[in-house]
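Peer 1: From the sequence below, what's the structure:
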Amino acid sequence: MLPINRRLLTGGLASAAIWPASRALANASDNVVKIGVLDDMSGPFADQQGMGDVVAARMAIEDFGGRVLNAPIELVYGDLQNRPDIGMAIARRWYDQEKVDAIFGIGNSAVALAVQQLTREKGKINVSIAAGTTELTGRACTPNGLHWTFDNYALARGTVSAMIAEGKRKWYFITSDYAFGHSLEANGAAVVRALGGEVVGSSRAPLNEADFSAHLLRAASSGANAVGLAVAGTDLINAVKQMGEFGLLRRGIQPAALLCLLTNIKAIGLDTAQGLLFTEAYYWDQNEQTRAFAQRFQRIHGRPPTMMQASMWGAVTHYLNAIRDAGSDAAEPVMAKMRATPINDFMTRNGRIREDGRIIRDMYLMRAKAPSQSRGEWDLLEVVKTIPGDEAFRPAAESECPLLRT
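Peer 2: Now for the predicted structure:
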């Protein structure tokens, strides 16, 4: 990782101003536009969000020119430590004392749900990029909360459907015991049953579980031929590796990685991960534009971006464009512009923001390559198929968001 990231990380929860203060127009409140990135910077999800999200947000600010409405753009960051009390304390301080206009990332579902309600109370904007729970655009939806990259419905639908089609019809779920895991299991189990499969059991694992042996033994004795891993980050890495060590893969019991990312596959290794199916919103080696961004990002961060880190650039850019076009950084006109403007960037084509805050974008069914297919350190995945956005996400008619009924 290059020195700029070490300097940012040293600041911990403190503000990290990217641009110096200067005179601004009256339309920019407090003479500055301030963006916060609130993520797991030190825990099990740090590789897939963390300082990579800060790097991507900084790239977006630099690409925009560092100013909007003649006001400087500042970036702050915080480590939510996967605890709602800590995440809320940071968000509240940012809104009340540091005059942050919008919070991005919020890479823990329990924290994201709490921050979204606080954001509504404060009349600000939040953009959940790395949280998975569908409640953010369901019963807990708000007029100024957006769910940007993916959600647990899209992840589960893409992966479970593909595995059911391959004959994996008996499922056992191993689930992180908090809002993200519960939501991912519920969505995955619903797809299994809707497609005629059977859920034969489940177990709950605490966040940061190191030893999955008890869960895997239950899965192996359940009669399942698919294990739905409703876990993420280092928990996913540990679970897949231990499935290999326990011989479940040799017995035809296939893992279903319901949230998997490039960095997870790298950590697992292709010898174990080969053939693993999962659903993503971005892969660095899809086309010239995705490769160009990945090369820029890797020069700074030392590795290609995950889907979360790549989409941070797009979310921040869309937000800054909306401020410019609205002539204000106030939440209501900015949200109106964000909703009215199609999303088009290196990873999104004709994306749109639905009334419940769900961004509708294409998703991709991915497969981990065999070691013999890989041509380099990060050449790990292949795109199996594109899932159109209208098919990937929960239909509006099935949403419990009250904004869709007004």
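
Peer 1: only C-alpha atoms for contact and neighbour calcs from this point on.
Peer 2: Fine.

Peer 1: Where do the helices of the stretch 1-150 of the chain begin and end?
Peer 2: Assignment of helices within the stretch 1-150 of the chain using DSSP state H, counting those that start in this stretch yields the ranges 3-10, 50-64, 84-96, 109-122.

Peer 1: Need the winner for burial among those.
Peer 2: With neighbours taken as mean count of other Cα atoms under 10 Å, the helices of the stretch 1-150 of the chain reach their highest mean count in helix 50-64, at a mean of 23.

Peer 1: for that one, packing partners?
Peer 2: helix 3-10, strand 33-39, strand 71-79, helix 288-301, helix 307-326 (3 or more Cα pairs under 8 Å, 6 or more residues apart in numbering; DSSP states H and E).

Peer 1: doesn't L75 make contact with K34?
Peer 2: Yes: between K34 and L75 there is a contact at 5.9 Å, judged by Cα atoms under 8 Å.

Peer 1: who's more crowded, the two?
Peer 2: K34 (23 against 19; other Cα atoms under 10 Å).

Peer 1: quick one on the thing from earlier: quick one, which of the helices of the stretch 1-150 of the chain is nearest to G269?
Peer 2: Nearest of the helices of the stretch 1-150 of the chain to G269, taken as Cα to Cα: helix 50-64 at 21.1 Å.

Peer 1: Now find how far off-centre that closest one is within its chain.
Peer 2: 15 Å (Cα atoms, centre = their mean, to the nearest Å).

Peer 1: I have a second one here; can you model it like the first so I can compare?
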Amino acid sequence: MFGRIARPATLAALAGALMMGTAAAQTNVKIGILGDRSGAYSDISGEGSVVAAKLAVEDFKPDAHGLKVEIVSADHQNKPDVGAAIARQWYDRDNVDMITDGVTSSVALAISQVTKEKNKVFIDTGAGTADLTGPQCTPNTIHWVYDTVALANGTGGAMVKRGGNTWFFLTADYVFGQTLQRDTSAVITKNGGKVVGSVKTPFPTSDFSSFLLQAQGSGAKVIGLANAGTDTINAIKQAGEFGITEGGQALAGLLVFSSDVHSLGTKVAQGLVLTEPFYWDLNDQTRAFSDRFAKQMKGGSKPTANHAGVYSDVLHYLKAVAELKSTTDGAATVAKMKAMPTDDPLFGKGVIRADGRKIHDMYLFEVKKPAESKGEWDLYKKLETIPGDQVFRPLNEGNCPLVKG
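Peer 2: As a prediction, this is how the structure comes out:
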């Protein structure tokens, strides 16, 4: 009788021990989405990046891999000191293992250095400066979605080939704008074109009138907008008010997201040529993801390339952590991510190079005319697929200290 009474207790003890063993074997992972939630890039980044990260976790099914994943988020306000302070607090006090998003190049460079110091992981999706995989590359940072070299080769190269051989730049006065002008100027010159002038614009700014008048007066065939977000939207709107394109000059949006074009509308943005690595309507897989994303977004907005990048990099990061069963050594995790080919529904197959550059195809798009658009998010027609090994900077040209020889 006593044996019968003790048996359930024994089974309960065994079950408890098994549960303790399972808990001990589980790897806790904390991912921080550090982006712009209130400023010029909030449509590109913001809550959409959090939604994308959560969808990636849902699709990965962490329980099946012995992982428990938590997502946290914060607003860096497009200020490097704020971004660095949040990153430091997250790493030191809040046990964050990986930070992603990072829109705004000056902020991303600051986060990257803190991440190296703390031996954690930073995967940039939203910031453009190619210096992240060039002179300022680190063993702890990966650059995922696009960069200034890819944009220059895509949009800049296409515009020159179409006859736009003289350029004037409106350049956002911080790291991103300056590197985008630098890299696009190199492509223009290489293809036989010429930069006839440029002007630095405050970031952010709402009034581009004086800058557009300078560009108009230059006589350049192309006005290159080396800016992004609401700055790009405002510049394009005001260029329309000045009749710049009607006067024969072309606008080149060097970093344009689908959310920007949606805000402008096809009537204003029609004919704009741009380069992106993702568009919601590319194929069945991008459409399926975008429908899920839109259901969780206020207003039903479609994902930007930055949001797609957050989804993609979180998936790949979790795959690496599941293999390693650890998050303690950030550089080791990044090395594992580089060793594993990338493959996801939004970007397809790719690789991460030694310098931290994620390689995948980019696409040259043209904004549809209103008569061609079948709905509010039917924005682009694809002109060209640009292979990843052609659009991104060659590995041996970036001056990354991690690249030998």
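
Peer 1: How many neighbouring residues does P8 of structure 2 have?
Peer 2: Using other Cα under 10 Å, P8 of structure 2 is surrounded by 11 other residues.

Peer 1: roughly how far apart are it and L18 of structure 2?
Peer 2: Note on P8 of structure 2: its distance to L18 of structure 2, by Cα to Cα, to the nearest Å, is 15 Å.

Peer 1: Now do the same for E366 of structure 2: helix, strand or coil?
Peer 2: Using DSSP: H, G, I helix; E, B strand; the rest coil, the structure places E366 of structure 2 in strand.

Peer 1: Give me the aligned partner of V310 of structure 2 over in structure 1.
Peer 2: If you follow V310 of structure 2 across to structure 1 using TM-score structural alignment, you land on M312.

Peer 1: can I assume its match is in contact with D53?
Peer 2: Yes: with contact defined as Cα under 8 Å, M312 of structure 1 counts as touching D53 (6.1 Å).

Peer 1: before we move on, the earlier item: export the helices of the stretch 1-150 of structure 1 to CSV and append columns for distance to P333 of structure 1.
Peer 2: Shown next, in CSV, are those (distance: least, Cα to Cα, whole Å):
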stretch, distance to P333 of structure 1
helix 3-10, 31
helix 50-64, 20
helix 84-96, 18
helix 109-122, 15
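
Peer 1: now for those helices, which one comes closest to M366 of structure 1?
Peer 2: That would be helix 50-64 among those, by Cα to Cα, at 21.7 Å.

Peer 1: corresponding residues in structure 2 for the closest one?
Peer 2: Using TM-score structural alignment, the residues of structure 2 aligned to helix 50-64 of structure 1 are 46-60.

Peer 1: Against P342 of structure 1, how distant is L403 of structure 1?
Peer 2: For L403 of structure 1, the distance to P342 of structure 1 - Cα to Cα - is 20 Å.

Peer 1: cool, D53 of structure 1 as well?
Peer 2: 23 Å.

Peer 1: What of T119 of structure 1?
Peer 2: For T119 of structure 1 relative to P342 of structure 1 (Cα to Cα), the value is 24 Å.

Peer 1: Please apply the same query to M88 of structure 1.
Peer 2: 31 Å.

Peer 1: show me where the stretch 151-300 of structure 2 has helices.
Peer 2: Going by DSSP H, counting those that start in this stretch, the stretch 151-300 of structure 2 shows helices at 157-161, 175-190, 209-218, 229-241, 258-264, 266-269, 284-295.

Peer 1: Give me the residues contacting the longest one.
Peer 2: For helix 175-190 of structure 2, contacts defined as Cα atoms under 8 Å, 6 or more residues apart in numbering pick out 104-106, 127-130, 148-149, 151-153, 156-157, 160, 165, 169, 171-172, 194-195, 226-227, 254.

Peer 1: and with 6 Å instead?
Peer 2: Outside helix 175-190 of structure 2, the residues within contact range by Cα atoms under 6 Å, 6 or more residues apart in numbering are 105-106, 129, 148-149, 152, 156, 171, 226-227.

Peer 1: Quick one: map L170 of structure 2 onto structure 1.
Peer 2: L170 of structure 2 maps onto I174 in structure 1, by TM-score structural alignment.

Peer 1: And that match, how far from A226 of structure 1?
Peer 2: Taking Cα to Cα as the measure, I174 of structure 1 and A226 of structure 1 are separated by 11 Å.
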